[in-house]
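A.B. asks: please work out how this folds:
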Amino acid sequence: MRLADATWTDADAADTDLALLPVGSTEQHGPHAPLGTDHLAAETVAEAAATNYDDEVVVAPPLTVGVSEEHRQFTGTLWVSPDTFRANVREVVASLASHGWDRVVVVNGHGGNVPALGEVCSRLTREDDAYAVPFTWFDAVGDHSADMGHAGPLETAFLRHTHPNLVREDRIEEARDGASDGWGEWTSHANLAHDVAEFSENGVVGDPSEGDAERGEELLALATDALCDLLDAVADRDVSRPPHK
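C.D. replies: Model prediction:
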């Protein structure tokens, strides 16, 4: 059930303790993909899993601004601090839990959110009346994950399948030509670059022309299956905290 489409009485009738909270970002994705790429992907995966899952699950509206300051030189990028992001996630999960949806999978579409999400889900589970785990869709697509860059083959393929009208196909060549081959500038296993503009001319990492709609369909299927498996595990888990040793 999508909370955004439901009435409060519909929501009250939901017979589940499971919820999905999509989170992403509003940030540059090169000249060819929309600023909303990350939260669109997270919401799409969450809704597909809710549709395919055997039991009922609630899908919360997405949190559309994340930890994205590394893209700040590109117009349209919005960001919040990690502290603000963690507080936002924690309070929304607390809201869900107050209605009985206290087993929450936070479905993430943005790499910059990952450290903060791990921290807040741990704190929620240890200190609040909820159990929360993070799930990042592009980590759950098998061997495809190795091609994850930024607005590169994976995200472009995903969008070509799910939101083809938002991909500027006439700019794919421009996106490819201004892209970097990899993320960051590395020396002695340390990344010297703090902002994407230091190593990518147009914000793209990877070749978007290598991501077609057929691949995007496979990506969505893999992420959806993985998320359904995770929902099963979360539903069955004993979430009480272990006693002191």
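A.B. asks: switch to C-alpha atoms for all contacts and neighbour counts from now on
C.D. replies: Fine.
A.B. asks: so which bits of stretch 98-117 are buried?
C.D. replies: Across stretch 98-117, burial judged by 16 or more other Cα atoms under 10 Å covers 100-113, 116-117.
A.B. asks: same check, this time on stretch 37-51
C.D. replies: The neighbour-count check on stretch 37-51 (16+ other Cα under 10 Å) flags 37-50 as buried.
A.B. asks: pretty sure residue 112 sits in a helix.
C.D. replies: Yes. Assignment of residue 112 by DSSP: H, G, I helix; E, B strand; the rest coil places it within a helix.
A.B. asks: identify the residues contacting it.
C.D. replies: 66, 67, 68 (Cα atoms under 8 Å, 6 or more residues apart in numbering).
A.B. asks: could you pull out the strands for this protein?
C.D. replies: For the chain, the strands defined by DSSP state E occupy 18-23, 58-59, 103-108, 131-136, 186-187, 190-191.
A.B. asks: out of the ones you listed, which is the most enclosed?
C.D. replies: Highest mean neighbour count among those (mean count of other Cα atoms under 10 Å): strand 18-23, with a mean of 29.
A.B. asks: now do it against strand 131-136, angle only.
C.D. replies: On the basis of axes from the mean of the first three to the mean of the last three Cα atoms, to 10 degrees, strand 18-23 is oriented at 50 degrees to strand 131-136.
A.B. asks: starting at the chain centroid, how far to strand 18-23?
C.D. replies: Its chain's C-alpha centre and that of strand 18-23 lie 10 Å apart, by Cα atoms, centre = their mean, to the nearest Å.
A.B. asks: if we can go back for a sec, what subset of the contacts of residue 112 is buried?
C.D. replies: Here, 16+ other Cα under 10 Å leaves 66, 67, 68 buried among the contacts of residue 112.
A.B. asks: another sequence for comparison is provided below:
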Amino acid sequence: MTTDPTAQPTRLAHLDAHTYRDWVAGAHSTVILPAGAFEQHGPHLPLGTDATLSSTLAEAVASRIGAKVAEPLSYGYKSQQKSGGGNHLPGTVSLDAGALIAQARCLISGFLSQGVKNLVILNGHYENYQFLYEAADLALGDVRATPPGAGLPDPAGPTVLLLSYWDYVTEETLSTVYPNGFPGWDIEHGGVLETSLMLHLHPGLVAMDRAVTHPPANLPRFDRLPVDPSRTPETGCLSAPDGSSAAKGRLLFEQVIAELTGDLIGELGLPS
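C.D. replies: Predicted coordinates:
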């Protein structure tokens, strides 16, 4: 007997193995793998912000397209001073490139080898992106290996999509969320976007009474190793969360989910 897919849990961790086996055999089986980090986000947001947001967004998208959500990659690549405050800050525990690539490669190739048709990596930590790309490329090679001289891999084989959720925020939404001008993605760490999303999705994890007002980080155009800690604001945030609100978070959430859902349906040929 096959379980009604509409009554199944969205998270794979809550699904039994036999129901999973039957679901994977379907024509459009799609798994979303959230990716985040364990990284300081100032005094007002939790260390797991990146994984929490990517997982929540993944579950919202999955419920709309009939996909399933894997447990997140909760540790990410090293925090960079110009995008995450720096790996030297207390509370940030990271993976090096080889460890992240190896972990993600194992997960992606594992799902694809079991018959998952589409694997979507939903990234929530800026520094992860290129290493997740490498992992996806290697994993596809693992499961779509082509003997020498046999030509390209089968185009009907499994597909991997990689994306970062902030790339789906439109200019119109940015103008509403940042009425005084968008400071740029490079310093949006612990700032208005993440804080507003958390206020909308997980308000119990946000301590706005601990948020600090300060100027945005003024960082050089180069990376220095070892880092100069004085260049990171004392809060660890690269911009202040001033003006954050649950209403802005709701706008961001609903707009990103709508755009992302449309992209996945169109690109993967999923039933709408």
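A.B. asks: what TM-score do we get after superposing?
C.D. replies: Here the superposed chains carry a TM-score of 0.84, computed using TM-score structural alignment, normalised by the length of the first structure; 228 aligned residues with a Cα RMSD of 2.3 Å.
A.B. asks: just send the strands of the first structure back as a markdown table, with distance to residue 173 of the first structure too.
C.D. replies: As requested, the strands of the first structure are exported to a markdown table (distance: least, Cα to Cα, whole Å):
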| stretch | distance to residue 173 of the first structure |
| --- | --- |
| strand 18-23 | 29 |
| strand 58-59 | 36 |
| strand 103-108 | 28 |
| strand 131-136 | 28 |
| strand 186-187 | 26 |
| strand 190-191 | 28 |
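A.B. asks: mind checking the ones you listed for the one nearest to residue 6 of the first structure?
C.D. replies: strand 58-59 (10.1 Å; Cα to Cα).
A.B. asks: in the second structure, what stretch matches the closest one?
C.D. replies: Strand 58-59 of the first structure corresponds to residues 68-69 in the second structure, going by TM-score structural alignment.
A.B. asks: quick one: that stretch to the first structure mean distance?
C.D. replies: When the first structure is superposed, stretch 68-69 of the second structure averages 1.2 Å from its matched positions, counting by mean Cα distance after the TM-score superposition for the first structure.
A.B. asks: what's in contact with that stretch?
C.D. replies: Stretch 68-69 of the second structure has contacts (Cα under 8 Å, 6+ apart) with 10, 11, 12, 30, 31, 32, 33, 34, 55, 58, 59, 62.
A.B. asks: tell me how far the third one lies from residue 20 of the second structure.
C.D. replies: This points to residue 12 of the second structure. 8 Å (Cα to Cα, to the nearest Å).
A.B. asks: residues in contact with the nearest residue to residue 121 of the first structure once chain neighbours are set aside?
C.D. replies: Leaving aside its chain neighbours, residue 121 of the first structure sits nearest to residue 132 (5.1 Å; criterion: Cα to Cα, 6 or more residues apart in numbering). By Cα under 8 Å, 6+ apart, residue 132 of the first structure lies in contact with 102, 103, 104, 105, 106, 121, 122, 124, 125.
A.B. asks: which position in the second structure aligns with residue 132 of the first structure?
C.D. replies: So residue 132 of the first structure corresponds to residue 160, using TM-score structural alignment.
A.B. asks: then residue 30 of the first structure?
C.D. replies: Using TM-score structural alignment, residue 30 of the first structure sits opposite residue 42 in the second structure.
A.B. asks: would you check that its match makes contact with residue 235?
C.D. replies: Yes. Contact criterion Cα atoms under 8 Å: residue 42 of the second structure and residue 235 qualify, at 5.1 Å.
A.B. asks: which of those two has more neighbours?
C.D. replies: In this view residue 42 of the second structure and residue 235 are compared by other Cα atoms under 10 Å, and residue 42 has more residues nearby, 25 against 20.
A.B. asks: how near is the more buried one to residue 195 of the second structure?
C.D. replies: 10 Å.
A.B. asks: one more: residue 170 of the second structure?
C.D. replies: Residue 170 of the second structure is 18 Å from residue 195 of the second structure, by Cα to Cα.
A.B. asks: between the two, point out the one with more neighbours.
C.D. replies: Remark: of residue 170 of the second structure and residue 195, residue 195 carries more neighbours, 31 against 13, as counted by other Cα under 10 Å.
A.B. asks: name the nearest residue to whatever residue of the first structure lines up with residue 189 of the second structure, sequence neighbours excluded.
C.D. replies: Aligned by TM-score structural alignment, residue 189 of the second structure pairs with residue 150 of the first structure. With sequence-adjacent residues excluded and distances taken as Cα to Cα, 6+ apart, residue 150 of the first structure is closest to residue 205, at 4.7 Å.
A.B. asks: distance check, the residue mapped onto the one you found from the second structure against residue 50 of the second structure.
C.D. replies: The alignment partner of residue 205 of the first structure in the second structure, by TM-score structural alignment, is residue 238. Separation of residue 238 of the second structure from residue 50 of the second structure (Cα to Cα): 15 Å.
A.B. asks: now do residue 226 of the second structure
C.D. replies: In this view, residue 226 of the second structure and residue 50 of the second structure are 25 Å apart by Cα to Cα.
A.B. asks: how about residue 227 of the second structure?
C.D. replies: Residue 227 of the second structure is 23 Å from residue 50 of the second structure, where distance means Cα to Cα.
A.B. asks: before we move on, back to that, quick check, nearest of the buried residues of stretch 98-117 of the first structure to residue 236 of the first structure?
C.D. replies: residue 103 (10.3 Å).
A.B. asks: ok, the equivalent of the closest one over in the second structure - contacts?
C.D. replies: Aligning on TM-score structural alignment places residue 103 of the first structure opposite residue 118 in the second structure. Counting by Cα under 8 Å, 6+ apart, residue 118 of the second structure makes contact with 28, 29, 30, 31, 112, 158, 159, 160, 161, 268.
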